[in-house]
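# Fold the following.
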Amino acid sequence: MHITVIGSGYVGTTLSACLAALGHEVTAIDIDTEIVETINRGRSPVSEPGLDELVATHSGDRLRATTDYGAVEESDVTFLAIGTPSYADGRIDLGGITSAAEALGESLAEIDADDRPLIAVKSTITPPGISEVRSALEAGLGDGEVELATNPEFLREGSAVSDFQQPDKLVFGTDSAWATERLQELYEPLAADVPTIETDPETAMMIKYANNAFLATKISLVNDLGNICKEFGLDAYEVMDAIGLDDRISERFLRSGVGWGGSCFPKDVDALIAAARGEKYTPRILEAAVDVNDRQPKRLLDLLDEHVDVADKRIAVLGLSFKPRTDDVRNSRAIPVITGLLERGARVVGYDPVATESMRERIPEIEYADSAAEALDGAAGAVVVTDWEEFASLDSEFEAMAEPIVVDGRRIVEPTDELTYEGLTW
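Now for the predicted structure:
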């Protein structure tokens, strides 16, 4: 099939490269010429394991990039994969996706109605927002008809390629059998043993929000229970290992720590809360999940305060990305940790295997190290915020600290007799 993907950020690039790997002819459309040139040179514009290899393999063959919306003329399915950032009150900003939808509609106006592609929203937008995207599409079109479907993504940063290639479900939100059949044809190479949910566009997108809200709430509940375990002098991980044996609970997402971040959980939970409040409903459990998550970085710093007065002391922050295997620092728990340390007067030095430059753009006023050993050298304390695998092998590096004090927010550092070690929930 001929596919166009409008938007070449994290989701759009992953989608484009993975669809090309399935054998489709894919054109990625983006207004950023640098991104377009990067893809056409065979490189991914975002850091994601396995994505560079896919782009390199298929660029110039089944994958190309352009700034020209005219590419939709040959398309069977056109995806909208535009970012939807949040306003301060949690509502999502639909400006980018509605602008893209209107521009897409203008391009579709040049195509005979019977030859127009199916338009599928891959961006995460609340169910009420779908009508706004549809209206923008129709405004650009002027007259005639085009079908708008939703096909939410369930990708995790750090494993997005494998998540696409081995999905736990496919969700098609359509208003016609024709649209459903077209999505079925598109995903046919993946669909043999994968549950497929066929529903309306609004319900499909609600599935996406409910999925992320549930997982975020589960993590916050585990963190709350972990905090209780810490107060009782118990190991939360031993407790969670036991309850994870209950098949109603499962062992996944039971690792307590400094909280969740990234582009999905915080934005999606906040957007769902804001949308619910817009309907005069107060989602108290979701609000509590956010509150618990927001408190975890402070608890990490409170534990550090018990061991060292950080004022004018060198303090190492190990891990800057919101999770390992990505350079994404959006809503990283390192941000409130660094902010809290600066408020206490600490001299902060941060280290991350891949996310240093991303964090430097956001917080330029702290020192950044090129290695964990450099960050720890002379430090009066260290906090672990991201569970990068290399932190598990740290040992002699701690000997160079002025005071070997480590507060671990991810249970990744191995405690030793030489370390003053505190776990956040154990």
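# From now on I want contacts and neighbour counts done on CA atoms only, so please keep to that.
Fine.
# can you pull out the strands in the chain?
Remark: strands assigned in the chain by DSSP state E are 2-6, 25-29, 63-66, 77-80, 118-121, 148-150, 170-173, 196-199, 314-318, 347-351, 367-368, 381-384, 405-408, 420-423.
# Redo those as a markdown table? Include distance to Ala375.
A markdown table is the format used below for the strands of the chain (distance: least, CA to CA, whole Å):
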| stretch | distance to Ala375 |
| --- | --- |
| strand 2-6 | 41 |
| strand 25-29 | 40 |
| strand 63-66 | 40 |
| strand 77-80 | 42 |
| strand 118-121 | 43 |
| strand 148-150 | 45 |
| strand 170-173 | 44 |
| strand 196-199 | 48 |
| strand 314-318 | 6 |
| strand 347-351 | 6 |
| strand 367-368 | 8 |
| strand 381-384 | 9 |
| strand 405-408 | 13 |
| strand 420-423 | 17 |
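# now these in TSV, with mean neighbour count and distance to Leu186?
Formatted as TSV, the strands of the chain follow (neighbours: other CA atoms under 10 Å; distance: least, CA to CA, whole Å):
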stretch	mean neighbour count	distance to Leu186
strand 2-6	27	9
strand 25-29	27	11
strand 63-66	24	16
strand 77-80	26	8
strand 118-121	25	11
strand 148-150	26	14
strand 170-173	23	11
strand 196-199	16	13
strand 314-318	28	42
strand 347-351	23	42
strand 367-368	18	45
strand 381-384	26	43
strand 405-408	25	45
strand 420-423	18	47
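# Could you also give me the structure for this second sequence? I'd like to compare it with the first:
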Amino acid sequence: EFLREGAAIRDFKHPDRIVVGTDDARAREVMEEIYRPLYINASPIMVTGRRTAELIKYAANAFLATKITFINEMADLAEKVGADVQEIARGIGLDNRIGSKFLHAGPGYGGSCFPKDTLALIKTGQDHEAPIRIIETVAAVNDARKRAMARKVSAALGGNLRGKTIAVLGLTFKPNTDDMREAPSIPLITALQDMGAKVRAYDPVGMEQAKSELKNVTYCADPYSCAERADALVIVTEWEQFRALDFRKLAETMAQKVVVDLRNIYGADELARYGFSYTGVGRG
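Model prediction:
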């Protein structure tokens, strides 16, 4: 299955493609009958062997994880040379061979699918003496990136987080779910705490799940109570409600007017009007 978390019903009804893995003729007939209403409506169906179907699933998610990791590394380079990763993503995404999806720089991928399937593909390659070195590197780079975001927060506050209070907005690995599996917020917050920071956090639906993963965090009722007396506000998950924050109100309650936007929702000029120092991802 290629269903996205938070959009499973829509994806089931309107799939890009249907891949059936079977070595049995009767099973093939049954599966084609089940999916007939979908592929009659122009969703292509591919019937193949079980091993091939399994690798199709792993390869698809590993490719998307690679695309995310690629644009994240381009973001790091953009910061060094004074370029804008969002313009880079748009420029290469206009190439039909590449496309614009999964070219959004951020704190790294998480969730239940990409981490699991990349590691499964890596293990399959190792077991059969055909290592997938590109995906091995993707997984390693992504893991390191999540903790590296804490260094970005530290740099925004002058390189020292000891005794500082950091407000984190967004805990789940993506919006519109309460899933905390492999969420970038977990290694980020752990790293902030290791650097001596106190962490306050808010997520619209994920806080109960987060409590089992993240200890010694003050969980708050809304973005504004989270930001009270904070030295920096860090946006980790791009929930819709975080796209229209009242920065005039935040400026009145925060100890320092510092925003670290790991999803590039806002811009430096926009926040400068309220006196905020702004750090995005890949915007040199």
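# Give me the TM-score for this pair.
The TM-score (TM-score structural alignment, normalised by the length of the second structure) is 0.93; 274 aligned residues with a CA RMSD of 1.3 Å.
# one step back: quick one: which of the strands of the first structure is nearest Glu138 of the first structure?
Of all the strands of the first structure, strand 148-150 sits nearest to Glu138 of the first structure, with 10.1 Å by CA to CA.
# who does that closest one touch, helix- and strand-wise?
strand 118-121, strand 170-173, helix 201-232 (3 or more CA pairs under 8 Å, 6 or more residues apart in numbering; DSSP states H and E).
# Asn331 of the first structure: which of these is closest?
By CA to CA (comparing all of those), the closest turns out to be helix 201-232, at 13.5 Å.
# For Phe214 of the first structure, see how far away Leu170 of the first structure is.
18 Å (CA to CA, to the nearest Å).
# before we move on, what about Glu153 of the first structure?
Distance from Glu153 of the first structure to Phe214 of the first structure, by CA to CA: 16 Å.
# which ones are touching the residue sitting nearest the centre point of the second structure?
When CA atoms, centre = their mean is applied to the second structure, the residue found nearest the centroid is Tyr109 (3.9 Å). Tyr109 of the second structure makes contact with 65, 68-69, 115, 142, 173, 183-184, according to CA atoms under 8 Å, 6 or more residues apart in numbering.
# rewinding a little: so for Glu153 and Phe214 of the first structure, which residue has more residues nearby?
Glu153 (22 against 15; other CA atoms under 10 Å).
# hang on, isn't the more buried one packed against Lys208?
Yes: contact status for Glu153 of the first structure versus Lys208: in contact at 7.5 Å, counting by CA atoms under 8 Å.
# nearest spatial neighbour of the alignment partner in the first structure of Ser100 of the second structure, skipping sequence neighbours?
In the first structure, the residue matched to Ser100 of the second structure (TM-score structural alignment) is Glu251. The shortest distance from Glu251 of the first structure to any non-neighbouring residue, by CA to CA, 6 or more residues apart in numbering, is to Gly244 (3.9 Å).
# now do Asn227 of the first structure
Using CA to CA, 6+ apart, the nearest residue to Asn227 of the first structure is Thr425, at 5.4 Å.
# now swap in Leu221 of the first structure and tell me
Ala289 (7.1 Å).
# wait, that neighbour sits on Asp224?
No: look at Ala289 of the first structure against Asp224 with CA under 8 Å: they stay out of range, at 9.1 Å.
# who touches whatever residue of the first structure lines up with Arg181 of the second structure in this structure?
The equivalent of Arg181 of the second structure in the first structure is Arg330 (alignment by TM-score structural alignment). Contact analysis of Arg330 of the first structure by CA under 8 Å, 6+ apart lists 261-263, 321-322.
# If you rank the residues you listed by neighbours, which is first?
Ser321 (31 neighbours).
# If I follow the layout properly, that one ends up in contact with Pro353?
No: the pair Ser321 of the first structure and Pro353 does not pass the contact test of CA under 8 Å, sitting 9.1 Å apart.
# and the gap between the aligned partner of Ile56 of the second structure in the first structure and Asp175 of the first structure?
Matched by TM-score structural alignment, Ile56 of the second structure corresponds to Ile207 in the first structure. Distance, Ile207 of the first structure to Asp175 of the first structure, by CA to CA: 16 Å.
# can you check Ala288 of the first structure too?
36 Å.
# and if you look at Ser393 of the first structure?
In terms of CA to CA, Ser393 of the first structure sits 53 Å off from Asp175 of the first structure.
# what's the aligned residue in the second structure for Ile273 of the first structure in contact with, if anything?
The equivalent of Ile273 of the first structure in the second structure is Ile122 (alignment by TM-score structural alignment). Contact analysis of Ile122 of the second structure by CA under 8 Å, 6+ apart lists 131-133, 135-136.
# go on, Gln126 of the second structure?
Contacts of Gln126 of the second structure (CA under 8 Å, 6+ apart): Ile132.
# Identify the farthest-apart pair in the contacts of Arg330 of the first structure.
Farthest apart among the contacts of Arg330 of the first structure - using CA to CA - are Ser263 and Ser321, which lie 11.3 Å from each other.
# Excluding covalently adjacent residues, which one is nearest to Gly275 of the second structure?
Lys257 (6.7 Å).
# so which of the helices and strands packed on strand 148-150 of the first structure gets nearest Pro364 of the first structure?
Of those, the one closest to Pro364 of the first structure (CA to CA) turns out to be helix 201-232, at 29.5 Å.
# could you pull out the helices for the first structure?
10-21, 33-40, 51-58, 95-108, 129-141, 160-165, 177-187, 201-232, 236-243, 265-278, 284-305, 334-343, 356-362, 372-376 (DSSP state H).
# now these in TSV, with distance to Thr4 of the first structure?
As requested, the helices of the first structure are exported to TSV (distance: least, CA to CA, whole Å):
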stretch	distance to Thr4 of the first structure
helix 10-21	8
helix 33-40	13
helix 51-58	15
helix 95-108	11
helix 129-141	16
helix 160-165	17
helix 177-187	12
helix 201-232	20
helix 236-243	44
helix 265-278	25
helix 284-305	36
helix 334-343	36
helix 356-362	29
helix 372-376	42
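# Tell me which of those helices sits nearest to Gly409 of the first structure.
Using CA to CA, the helices of the first structure put helix 284-305 closest to Gly409 of the first structure, at 6.7 Å.
# related to what we said a few turns ago, looking at the helices and strands packed on strand 148-150 of the first structure, which is nearest to Asp387 of the first structure?
So among those, helix 201-232 is nearest, using CA to CA, at 15.6 Å.
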